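Colleague: please find the sequence and the predicted model below.
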Amino acid sequence: MGYTLVKQQSEEDCGAACLATVAKHNGRNFTISHLREFIGASQNGTSLLSLTRGAEKLGFNARPVKASPEIYQRITEVPFPVILHWKGYHWVVWYGKKKHKYIIADPAVGVRYLSAKELSQGWSDFILLLLEPDSERFYSLPDDKDKIQGFPRFLKRVKPYKSLLTQVGFLNIILGTLSLASPLVLQILTDDVLVRGDQRLLTRLAIGIGTMHIVSSLLQFSQSKLIADFSQRIQRSLMLQFTRQILRLPLSYYESRRSGEIVSRLEDIQEINSLVSQIVINLPSQFFVALVSFVLMLCYSPKLTLAAVSLGTVMTLSTFIFLPALRQKNRSLLVETAENQGILVETFKGAMALKTTNAAPQFFEEFQGKFNRLTNLTLDTLHIGIINGTFSGLVSKLGSLILLWLGSGFVIKGELSIGQLLAFNSMNGSFVGFIATVIGFVDEFTRARTATERLDEVIDATPEEADDLQKPYVKISAFADIYCHNIHFHHPGRMDLLEGFDLTIPGGKTTALVGKSGCGKSTLAKLIARLYFTQGGNIRFGTFNQEDISLDCLRQQVVLVPQDAHTWSRSIWENFQLGNRGVSFEKVVQACKIVQADEFISNFPDKYHTILGEFGSNLSGGQRQRLGLARAIVNDPPILILDEPTSALDPISEADVIESILNYRRGKTTIMISHSPSVIQQADWIILLDNGHVIMEGTPDDFYHQGGENARFLNS
């Protein structure tokens, strides 16, 4: 009996892969990227809570259970398949027991048959998730069965280049025909020229061969140019689709993945591009030559041809023997490469922390361990390729010797001439060469197949503005109240942060959101700006429902300034133009003066044309925050959310900058998140949050009169 298994794309995907495996076992097909969205997988993987929630959304009746050791004696009562928590950090699917072995489908390794001891060692906490498909919910949910995935998706990209491919195909046929002339020329040279001593025929033959080589070289030059053009067009198309998709994905996608994991997909594109070019161009031409060679070989000697086919079959044996191991190694290799790239990206981002904490030696040890694993995986993969190549090469050489021995016997018997034997050997070289190419192609296909699955995970992810084209552009009033009604929200793998949350933020005023760290202030800000999406309830701006407004429209009018203001490695002026091409230089200068950034910018030699370093490395934290504030207010949006954007400023500068912004924005809605009393005291309205609930709201005077615990946020 075959057991269903969906392989994971990265270490964090094991939970999603297990859920996809159980769904496929029950007749439904879901992509891992689809299920990651369902369960909310994070950089730390998938929690039992996330897995349970995702399974329920998928239409399963899911029940997490802490089993007892007696489960081995009552195994017939378990509704297999179930999902097990493996070794404390992994998820696998348990299919039950077959004879004396327990069947485990591990998304990282494959299907395994374990003894009771091995099972108990891996499943030591006895945590499992029972899954029973609800006949109504599970089978009514649309799945991804009809979604084109893998290579068919990428092969569709060649359709626009039919004309170019037709030219390449025509050149392939001509070049293939010319290459087939070589064995025939060799036969004529041996049997007619050398044996008979025909000098005139030799001269004609030499001229013909020379002409053929010149024509062949010119055709190969044209073919190479066309292939290079095709390859670059395909790569450009893939790269643009990938980049467009990455830019359309929600903030939660970036927060749940390592940056190195996303960057490594660029290498996947190169793998796919190489294979697509080979499938579309190289293989068909080699197949044509091999097919014609095979037909001619049959005409020369059916017996020798049978021997050649038998030897070619033996050449492929090692490839199919090592294919499962090669596929697993390539998958692990890509995952480990992404991990290493992620570490290097973190190194550049966290260089200051590395230096100030003296963590470099420890970091190097960690990187050394990961790089050693990568090296060992690469070496194992190379060893498989070396063994496979050596075996195929040995069979090819021995095969040539055997064919020469058999063919010589036919020459001695008079069944073949010497020229025919040499021509047969030459054509057999083309036939065996095609088999060798296919063997090498299997290796490339294995790598590219894994790369395709990983790239599919990005392309299939749901963009945040999937249905935005149907939504209107509206003008949000600066006096519009913001209504949060019955909001439900939780971060991946965590309990609900906001549950049945209700709040009204007055329009046209300055409102301060205060509370302890982790109480939900920043989350609420991101929900209002629709950087996060509610899991229940709705948010309104006056009469406009948030979900009915297109994201572009919303984010032009509801602007959030985070604590860690980001700048791009380009000039200060160009940073303001990003996403705001029509902004005038005068408005930029005015905004910078309001946040007191014009003074330090004017001290730079190139002023507003100063090139900023990566992540604003040539600016102080306070300077970056001032630029972030200026960029937010340059168009004076009706709703501005400030999430501790002045935390890097000294108290006096912070109070001055906030006062300047609020004076400029008088009569518009401004929401401030801060722990600074000097900032909070400038608000018209204060809302105190605690554990996702509104504890108190009112004016600063109301909080002063209330006194006690609630007034401490206003006291210096």
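Modeller: Sure thing, it's come through.
Colleague: please make it C-alpha for all contacts and neighbour counts, starting now.
Modeller: Fine.
Colleague: skipping its backbone neighbours, what lies nearest residue 490 in space?
Modeller: In space, and not counting its chain neighbours, residue 490 is closest to residue 496: 4.3 Å by Cα to Cα, 6 or more residues apart in numbering.
Colleague: what number of residues lie near residue 552?
Modeller: Residue 552 has 12 neighbours, counted by other Cα atoms under 10 Å.
Colleague: state the helix or strand in which it lies.
Modeller: helix 551-557 (DSSP states H and E).
Colleague: list the buried ones in that helix?
Modeller: 551, 553, 554, 555, 556, 557 (16 or more other Cα atoms under 10 Å).
Colleague: thought the third one was touching residue 531?
Modeller: If I follow you right, that is residue 554. No. Contact criterion Cα atoms under 8 Å: residue 554 and residue 531 do not qualify, at 10.5 Å.
Colleague: go ahead and flag the most central residue of the protein.
Modeller: Geometric centre of the chain, nearest residue: residue 458, 4.3 Å, by Cα atoms, centre = their mean.
Colleague: any idea how far that one is from residue 255?
Modeller: In this view, residue 458 and residue 255 are 14 Å apart by Cα to Cα, to the nearest Å.
Colleague: kindly report the same for residue 82.
Modeller: Counting by Cα to Cα - residue 82 and residue 255 are separated by 29 Å.
Colleague: quick one: which of the two has more around it?
Modeller: Between residue 82 and residue 255, counting by other Cα under 10 Å, residue 82 is the more crowded of the two (21 against 11).
Colleague: follow-up on the earlier one: can you classify the residue nearest to residue 490 by secondary structure?
Modeller: coil (DSSP: H, G, I helix; E, B strand; the rest coil).
Colleague: touching, it and residue 519? I think so.
Modeller: No. At 11.6 Å, residue 496 does not count as touching residue 519 under the criterion of Cα under 8 Å.
Colleague: more crowded one of these two?
Modeller: Legend: neighbour count by other Cα under 10 Å for residue 496 and residue 519, higher for residue 519 (19 against 15).
Colleague: another structure for you, compare them:
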Amino acid sequence: MNESPKVYSIKELYPRLFHYVKPYWKAIILLLLALILTAAMEPLMPALLKPLIDDSMIKKDMDAIVMVPLLLALVFIGKGIGEYFSKVVGQWIAHKAILDIRYQMFKKLNALPLETFQRYSSGRLMSKLTYDVLQLGNTLSEAWIVVIRDSLIILGLLGFLLYTSWQLTLMILLIAPVVAWIIQWASKLMRNSSSDMQNSMGELTHSLEESISAHKDIKIYGAESYEENKHLNITENLRQHTMEVIKVSALNVPLVQVIAAVAMSSVIYAVSLMSAEDLFTPGELIAFIVAAAMIFEPIRRLTNINETIQKGMAAAESIFELLDQPEEQDAGKQSMNIASGGIVFDKVGFKYSSSEHNLLTDLSFNLNAGTTTALVGESGSGKTTIANLISRFYNIQSGSILLDGIDIKDIKLKDLREQIAFVSQDVVLFNDSIRANIAYGHNGFDEQAIIAAAKSAHAWEFIEKLPDGLDTQIGDNGSKLSGGQRQRIAIARAFLKNAPILILDEATSALDNQSEAQVQQALEELRKNRTVLIIAHRLSTVESADNIIVLDKGRLVEQGSHQQLMQLDNEYARLQKKGMLNA
């Protein structure tokens, strides 16, 4: 986005993440029990070393010889059971939460206003839904389990150490503030670098998407080297940010280990002196040293998992930034059934939020029900904006737009858009069957209705020749079809919707003559008994309109039929002479 993203504090992130796991509280209880079982087994292992050495090996006690190995076996069985359930249940909770987050993000995308999509690059949005969710998934599925389990293990081992010798345990605890400071320092650095990584990943995804969709243009203009260098620069930035995280993480763990080793060495020296003075039995000596050594492994894991946590927090920040975007506003309360389709623009003023100047100024005209109106004008005159305003993709700043006498801002968005069908030059088809593309958004149409729509759109003549007919898979955005076939599929979709208002946005401008003739036939059929708004540069399309509105810099400068405007010999005639309206 152009504007700076919101910065979230840890106090904001953790409660929001907890909101996604809270519904699975029963599984959380089972997970906590499994983690407690796993953690409880850790101090039991060094605790059993005392009777193993003192009773079994030194005193040769038969009861101890039998019971200690049995208890050790039970400890490892208990630990195995706890680890299994904590792994499986923890992963289940995490993936359920990620499923909810992904679904909420996708729902959010569908609820965002058009202006938000124009502020985001599509690559950044895709990166949020893929890479960022993956990073957060690692945190939810691994990090928090490690934190809880290893914190419990440390507490258990500390309890055993305090019970054995509180004086020596205090020596170990002296390193805690130093370790905490190192982790805090590393966390801040890694979170910042992780945010930079995610931004670079968004740029990379956007670059890849552009290169794949524009592969023909790249080849025809010989821009391979330019795109390769751009891609290399982006991936180099990503590599640098990744290395920053790796270097901090790599330094973080050895620092903690060195400090821990120094503390451990001091403890071993003190224990050895105490043992020499018979303050410790051999079993107690070994048990204390083993427990002290064991406590540093969960500390190491906690330090190591910090990288995953910080990546997850940076990802959560990116995800919540999307989820907190304002949704498309729908203040409309009025329902509307099939309208007759009359539209009135009454002194409409409009500007984009990023612009200081109005794109449309005091614009007034009528689209009479059942007639065809063409909008003409140079690029930037506001033609496509008018189509977007009718569909309420944007809200106007002044004036009003009426549909059958009702202000469209008072009509429920869903009801308003049910009255409108749209066919543009940039046809959007889905990687699915022809049947699914024609009936897109509808579940209630039978096959005969789909076939009838295809016939009306002059699409059935090529569909029935395909081996799989309506079930033919058409590829990414209809890549297996020609331009004319794709347009006719889009027109069939509009026929099936049977909306009273039809918007045609340069629907034939990119077609060859033969394809255009077929599509024009379909469009002529589609226009019957509908209120039609045409944005076109083809004279053959414009001159057949009942009314032509000529725009210049967001203002209406003249209107009338083709013959009337040619007789006026003004702006419309100038556009034709200038070549803005092609034959």
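Modeller: That came through, no problem. Predicted model only: the values in this text are computed from it and were never measured.
Colleague: compared with the second structure, how much does the helix holding residue 552 of the first structure deviate?
Modeller: Mean deviation of helix 551-557 of the first structure relative to the second structure after superposition (mean Cα distance after the TM-score superposition for the first structure): 1.5 Å.
Colleague: which SSE is immediately downstream of that helix?
Modeller: Assigned by DSSP H and E, the successor of helix 551-557 of the first structure is strand 558-561.
Colleague: where do the helices sit along the stretch 551-700 of the first structure?
Modeller: 551-557, 572-577, 585-594, 598-602, 621-633, 651-664, 677-680, 700-706 (DSSP state H, counting those that start in this stretch).
Colleague: which part of the second structure lines up with the first one?
Modeller: Translated: helix 551-557 of the first structure. With TM-score structural alignment applied, helix 551-557 of the first structure matches the range 413-419 in the second structure.
Colleague: helix or strand right after the host helix or strand of residue 51 of the first structure?
Modeller: Assessed by DSSP H and E, residue 51 of the first structure sits inside helix 48-58. As assigned by DSSP H and E, the chain's next helix or strand after helix 48-58 of the first structure is strand 60-66.
Colleague: in the second structure, what stretch matches that next one?
Modeller: Using TM-score structural alignment, strand 60-66 of the first structure finds no match anywhere in the second structure.
Colleague: neighbouring contacts of that strand?
Modeller: Contacts to strand 60-66 of the first structure, defined as Cα atoms under 8 Å, 6 or more residues apart in numbering, come from residues 48, 52, 55-56, 125-134, 137-138.
Colleague: what comes up buried for that strand?
Modeller: 60, 61, 62, 64.
Colleague: circling back to that earlier point, name the secondary structure element that contains the residue nearest to the centre of the first structure.
Modeller: Here residue 458 of the first structure is assigned to helix 418-459, by DSSP H and E.
Colleague: which elements pack onto that helix?
Modeller: On a contact count with 3 or more Cα pairs under 8 Å, 6 or more residues apart in numbering; DSSP states H and E, helix 418-459 of the first structure meets helix 32-39, helix 150-155, helix 162-188, helix 199-248, helix 265-277, helix 283-300, helix 302-349, helix 360-413.
Colleague: to residue 209 of the first structure, which of the helices of the stretch 551-700 of the first structure lies closest?
Modeller: helix 572-577 (61.8 Å; Cα to Cα).
Colleague: superposed on the second structure, what's the mean shift for that closest one?
Modeller: Mean for helix 572-577 of the first structure is 1.2 Å (mean Cα distance after the TM-score superposition for the first structure).
Colleague: what does that helix correspond to over in the second structure?
Modeller: So helix 572-577 of the first structure sits over residues 434-439 in the second structure, by TM-score structural alignment.
Colleague: stretch 248-263 of the first structure now?
Modeller: Going by TM-score structural alignment, stretch 248-263 of the first structure sits over residues 111-126 in the second structure.
Colleague: in the matching stretch, what counts as buried?
Modeller: 112, 113, 116, 121, 122, 123, 124, 125, 126.
Colleague: now, among those residues, which is nearest to residue 254 of the second structure?
Modeller: Among these, and counting by Cα to Cα, the member closest to residue 254 of the second structure is residue 124, at 35.2 Å.
Colleague: residues contacting the closest one?
Modeller: Residue 124 of the second structure touches 199, 201, 202, 203, 205, 206, counting by Cα under 8 Å, 6+ apart.
Colleague: repeat that with 6 Å
Modeller: residue 202 (Cα atoms under 6 Å, 6 or more residues apart in numbering).
Colleague: can you tell me the helix or strand for it?
Modeller: Per DSSP H and E: helix 122-127 holds residue 124 of the second structure.
Colleague: that helix vs the first structure, mean deviation?
Modeller: Mean deviation for helix 122-127 of the second structure: 1.2 Å (mean Cα distance after the TM-score superposition for the first structure).
Colleague: which of the contacts of strand 60-66 of the first structure has the most neighbours?
Modeller: That'd be residue 55 among the contacts of strand 60-66 of the first structure, by other Cα under 10 Å, with 28 neighbours.
Colleague: any idea how far residue 21 of the first structure is from that one?
Modeller: Taking Cα to Cα, one finds residue 55 of the first structure at 12 Å from residue 21 of the first structure.
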